[in-house]
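Asker: Provided below are the primary sequence and the corresponding predicted coordinates.
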Amino acid sequence: MKNLVILAGVAAFGLSGCVTPSGVANMDPNLKTQATLPPEVAATVAPGQDTSDIRIDARDGCLMYRHNGPVETTYIPLRNKKGRAICIKREA
């Protein structure tokens, strides 16, 4: 009986690796629109930000970039060299 309990615990632990991790796959629906940076905007981007995947936040029109952190991958605001968020005008 004890071996059966241990086997069930090992099986549950092993199957937990089959779960899809949350993150970019469950992306915020407000970040669906991809954008490309014009050269004059790209020149103002602060160093250390990955501009290969830029999204527009539908709530405020600010540009977001994909940050691959040690724990999770998330979208955070794209900042200029002065530390301000880079936003675009929203159409009415």
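Answerer: Cool, got the structure.
Asker: hey, let's count contacts and neighbours off CA atoms from now on
Answerer: Noted.
Asker: Contact partners for the residue nearest the centre of the chain?
Answerer: The chain has Thr74 as the residue nearest its centroid, 2.4 Å off, counting by C-alpha atoms, centre = their mean. Neighbour list for Thr74: Gly23, Val24, Arg66, His67, Asn68 [criterion: C-alpha atoms under 8 Å, 6 or more residues apart in numbering].
Asker: take a look at this one as well, against the first:
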Amino acid sequence: MTPAHSTGKAALLVAALLTLGACTLPVTRIAEPETGLSQEKMAQLSAMAAPYQDVQTTVLRPEDGCYWYRHVGPVETTMLPLRTPEGRPICTERGAQAAS
């Protein structure tokens, strides 16, 4: 094998790896929301919320006074309102008054 032949194979291998690397999806980490909620409040929300929701990611949105959680779906991750098993949103007193 000649040195030129060896160099050509190496260059072809590098080009193939770069091409394959361009076809992959970037892996991004979604930041964990800072809940700022006490353990007592988290326990209350957990008792009130429907079981399919991730209460550990719950945040209180000041805009509406309601609690929202991070839902990780098959296509996207989004914040959704935290709801009771009956489907009612879980809000603070101020949020409940604004909703009615």
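Answerer: Yep, that arrived. In this text, all values refer to a predicted model and were calculated from it rather than measured experimentally.
Asker: ok, back up a step: quick one: buried ones out of the contacts of Thr74 of structure 1?
Answerer: Among these, those classed as buried by 16 or more other C-alpha atoms under 10 Å are Arg66, His67.
Asker: which residues touch Val72 of structure 2?
Answerer: By C-alpha under 8 Å, 6+ apart, the contact set of Val72 of structure 2 is Thr78.
Asker: Distance-wise, check it relative to Gly65 of structure 2.
Answerer: In this view, Val72 of structure 2 and Gly65 of structure 2 are 22 Å apart by C-alpha to C-alpha, to the nearest Å.
Asker: ok, and the contacts of Thr74 of structure 1 in structure 2?
Answerer: Among the contacts of Thr74 of structure 1, the ones still in contact in structure 2 (both residues aligned by TM-score structural alignment, their matches' C-alpha atoms under 8 Å) are Arg66, His67, Asn68.
Asker: Of those residues, just say which sits nearest to Ile6 of structure 1.
Answerer: Among the kept ones among the contacts of Thr74 of structure 1, Asn68 lies closest to Ile6 of structure 1 (C-alpha to C-alpha), at 36.5 Å.
Asker: Turn the contacts of Thr74 of structure 1 into TSV, columns for distance to Ile86 of structure 1 and secondary structure.
Answerer: Shown next, in TSV, are these (distance: C-alpha to C-alpha, whole Å; DSSP: H, G, I helix; E, B strand; the rest coil):
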residue	distance to Ile86 of structure 1	secondary structure
Gly23	23	coil
Val24	21	helix
Arg66	14	strand
His67	16	strand
Asn68	19	strand
